[in-house]
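Q: any chance you could fold what I've pasted below:
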Amino acid sequence: MTWLVTGGAGYIGAHVLRALRDAGLEPVSFDDYSSGHEGFVPDDVPAIRGSILDGQALERAITQHGVTGVIHVAGFKYAGVSVQRPLHTYEQNVTGTATLLAVMADRGVDRIVFSSSAAVFGTPDVDLVTEDTPKNPQSPYGESKLIGEWLLRDQGVAAGLRHTSLRYFNVVGSGDPAVYDTSPHNLFPLVFDALVERRTPKIFGDDYATPDGTNVRDYIHVADLAVSHAAAARRLDAGEALEPAYNLGSGDGVSVAEIMAAMARVTGIEFTPEIGPRRAGDPARIVATGELAARDLDWAMRHTLDDMVRSAWDARRGASQR
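A: Okay, the predicted model is just below:
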């Protein structure tokens, strides 16, 4: 079975390509390289340059490679920036998804795994987020991901599309030294940048109602995430039923202070984080259960926090040396 991975040259998509290959499936990368990197795609995986807004490019890719399923990772993923660029966000994440689904229907491709986000929940007032926790996205990005889930649902009713959505929380680490997080907005690369440039990393607020006063979040290893994508693809190929959406969560979470301590421990660079004021809208805690995904998608937290930091740090240092 051949699976097209949109956004296959990105940090997450490139790990999904590897997981599909390891699971005995045939991946094909489709990426416009607006934030992805050609070097992230394995040499033995076909790589197509194209935009999900370009229906003809999608149709060519699906037809030429005999694609039977799609893992849809491509999109504009910066929640904070989406507030300043709502139209761009909706074009990429909503129009792009609708374009992809239309081409899939035309070409008879009836299965898809969608890259959704914890942003669909906004700032839930619960200790442990489940799949049924009310959705209250608070950015155009979160709204666009929720609309993406609706598009899959409605296309399932209209055309028999078989689908599931995987909601990501905070994805970190590296499963391959050649692939690392290059986002200018994510915590791990921001801390690494500060350490490399001999600046002091910053924590925004240490007076939250958490054990150490800093925000608690779900941090999951990108390789664990990728395994569950491959598991979802295999189940869809087998015609097995899946839930409409799964939370890929840790069940307990990690505080920002704990991450900073792990950063110092693993890198060997001693530092005391600078404490800044709270950022508006930052909740004290967002942690999700991954029980349904563990039941159906081989989801497990196979990596410790130190594993996550070490793999990310090694990949980052390797990149700077190449």
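Q: every contact and neighbour count from this point should use C-alpha atoms.
A: Fine.
Q: just the strands in the stretch 101-250 of the chain please.
A: Using DSSP state E, counting those that start in this stretch, the strands found in the stretch 101-250 of the chain span residues 111-117, 162-168, 170-172, 202-204, 216-217, 219-221, 245-247.
Q: quick one: secondary structure of residue 279?
A: coil (DSSP: H, G, I helix; E, B strand; the rest coil).
Q: I'd say it and residue 205 touch.
A: Yes. Counting by CA atoms under 8 Å, residue 279 touches residue 205, with 7.5 Å between them.
Q: quick one, which of the two is more surrounded?
A: Neighbour totals were compared for residue 279 and residue 205, and residue 205 leads with 18 against 10 (other CA atoms under 10 Å).
Q: want to put them side by side, so please do this one too:
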Amino acid sequence: MTVLVTGGAGYIGSHMVHALVEAGESVVVIDNLSTGFSTYLPEGVPLFIGDVADENLVEGVINAHGIDAIIHFAGSVVVPESMRDPLAYYRNNTATSRNLLNAAVKCGVKRFIFSSTAAVYGNPDITPVAEEAPTRPLSPYGSSKLMTEIMLHDIAPAYGMEFVVLRYFNVAGADPQGRTGLATMGATHLLKIAVEAATGQRNKIDVYGTDYPTPDGSCIRDFIHVSDLVQAHRAALAYLREGGTSTTLNCGYGRGYSVLETIEAVRRASGRNFAVQYAPRRDGDIMTMIADTSRIRATLNWTPQYDDLETIARHALAWEEKLARERFGVELMAKSA
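A: The predicted structure is shown next:
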């Protein structure tokens, strides 16, 4: 049995490939390398450079490697960008997923794990937000992911496929062993921007909105360490192989940290101060997003190992320092706490 990981050279995908290889799984990757890096994949893992929307490519990989499950990460993930160019998001996230699913169905793949997002909820009426909450996305990014979820719900009974949709909250951190992390230039993840500011690669960090009805006026997020997230995928794969039925699960820790609290965690980890600039709210941003994690904990054999903002910040910082050494050949000014 072999697992196909789409977008497997990207941030979360590369962590997934390392976790699967460590678990003794046979893995193949399809990635167009638009935001991924082949250098962060484990040695010996087959990489097919191409578009997941190319059904001929996908069918060839499935048939050649005996794929029994697909973990689908490939897609676009930047909320403000989706507001500026929604058609790109409906192409990259929705139309591409449709083509991938069509190839999977034609080749008889029966297990599918989908990388979705808490952005499908929009601004929830109640937090922590449960999977049964109304889905009212505020951005084309959230809508494009929700459309794929709807496709999966229709496909499963029609073609005998079982799936797990994992709705990510805020993914952060990096591999504790330093093998991979978020390496995309110009990334928009809060922790990534903060550690770039802490290491002198940015002259400031912008905080969008300080007038929300939250304790310090900034947005609140449920951060999940990327290594815990990929272990949730491994648990979802085991669940499906053991006969589990299709389900949708939140991936978070069930606790929230504000944007300003997160910045302070990075300051403590780095031992450095850095400038913060306050800016107006952005369209598409959600005020408070905290996961109700009762379903995932009851459904999967999954116990988080890095449920601590300070640890997440330290791992993100260590990765950023390693990147700087690799790219610029210099030691940055941050010091580990």
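Q: where does the TM-score land?
A: The TM-score (TM-score structural alignment, normalised by the length of the first structure) is 0.94; 321 aligned residues with a CA RMSD of 1.6 Å.
Q: closest one to residue 297 of the first structure among the strands of the stretch 101-250 of the first structure?
A: strand 245-247 (9.0 Å; CA to CA).
Q: in the second structure, what range does the next helix-or-strand element following that closest one match?
A: The helix or strand immediately downstream of strand 245-247 of the first structure is strand 254-255, counting by DSSP states H and E. Matched against the second structure by TM-score structural alignment, strand 254-255 of the first structure falls on residues 257-258.
Q: residues contacting residue 211 of the second structure?
A: 217, 218 (CA atoms under 8 Å, 6 or more residues apart in numbering).
Q: which position in the first structure aligns with it?
A: The equivalent of residue 211 of the second structure in the first structure is residue 207 (alignment by TM-score structural alignment).
Q: was I right about residue 5 of the first structure contacting residue 68?
A: No. Counting by CA under 8 Å, residue 5 of the first structure sits too far from residue 68 to count as a contact (11.3 Å).
Q: the two: who's more crowded?
A: Higher neighbour count among residue 5 of the first structure and residue 68: residue 5, with 26 against 20, using other CA under 10 Å.
Q: helices along the stretch 201-337 of the second structure, start to end?
A: 226-241, 259-270, 294-299, 309-328 (DSSP state H, counting those that start in this stretch).
Q: what's the burial count for the aligned residue in the second structure for residue 241 of the first structure?
A: Using TM-score structural alignment, the equivalent of residue 241 of the first structure in the second structure is residue 245. Residues lying near residue 245 of the second structure (other CA under 10 Å) number 14.
Q: residue 245 of the second structure and residue 3 of the second structure: what is the separation?
A: Residue 245 of the second structure sits at a distance of 19 Å from residue 3 of the second structure (criterion: CA to CA, to the nearest Å).
Q: before we move on, what about residue 161 of the second structure?
A: For residue 161 of the second structure, the distance to residue 3 of the second structure - CA to CA - is 15 Å.
Q: repeat for residue 278 of the second structure
A: Counting by CA to CA, the gap from residue 278 of the second structure to residue 3 of the second structure is 44 Å.
Q: the more surrounded of those two?
A: Taking other CA under 10 Å, residue 278 of the second structure and residue 3 do not tie; residue 3 has more neighbours (23 against 12).
Q: in a strand, that's where that one is, yeah?
A: Yes. Using three-state DSSP, the assignment for residue 3 of the second structure is a strand.
Q: surely it meets residue 62?
A: No. The criterion here is CA under 8 Å, and residue 3 of the second structure misses it with residue 62 at 9.2 Å.
Q: any common contacting residues for those two?
A: By CA under 8 Å, 6+ apart, no residue touches both residue 3 of the second structure and residue 62.
Q: what angle do the longest helix seen in the first structure and strand 162-168 make?
A: Longest helix in the first structure, counting residues (DSSP state H): helix 140-159. Per axes from the mean of the first three to the mean of the last three CA atoms, to 10 degrees, the angle that helix 140-159 of the first structure makes with strand 162-168 is 170 degrees.
Q: from the contact counts, what lies against helix 140-159 of the first structure?
A: Secondary-structure packing of helix 140-159 of the first structure (3 or more CA pairs under 8 Å, 6 or more residues apart in numbering; DSSP states H and E): helix 79-84, helix 86-90, helix 96-107, strand 111-117, strand 162-168.
Q: format those as a markdown table; extra columns: distance to residue 190 of the first structure.
A: Formatted as a markdown table, these follow (distance: least, CA to CA, whole Å):
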| stretch | distance to residue 190 of the first structure |
| --- | --- |
| helix 79-84 | 15 |
| helix 86-90 | 23 |
| helix 96-107 | 29 |
| strand 111-117 | 21 |
| strand 162-168 | 19 |
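Q: out of those, which is closest to residue 288 of the first structure?
A: That would be strand 162-168 among these, by CA to CA, at 10.0 Å.
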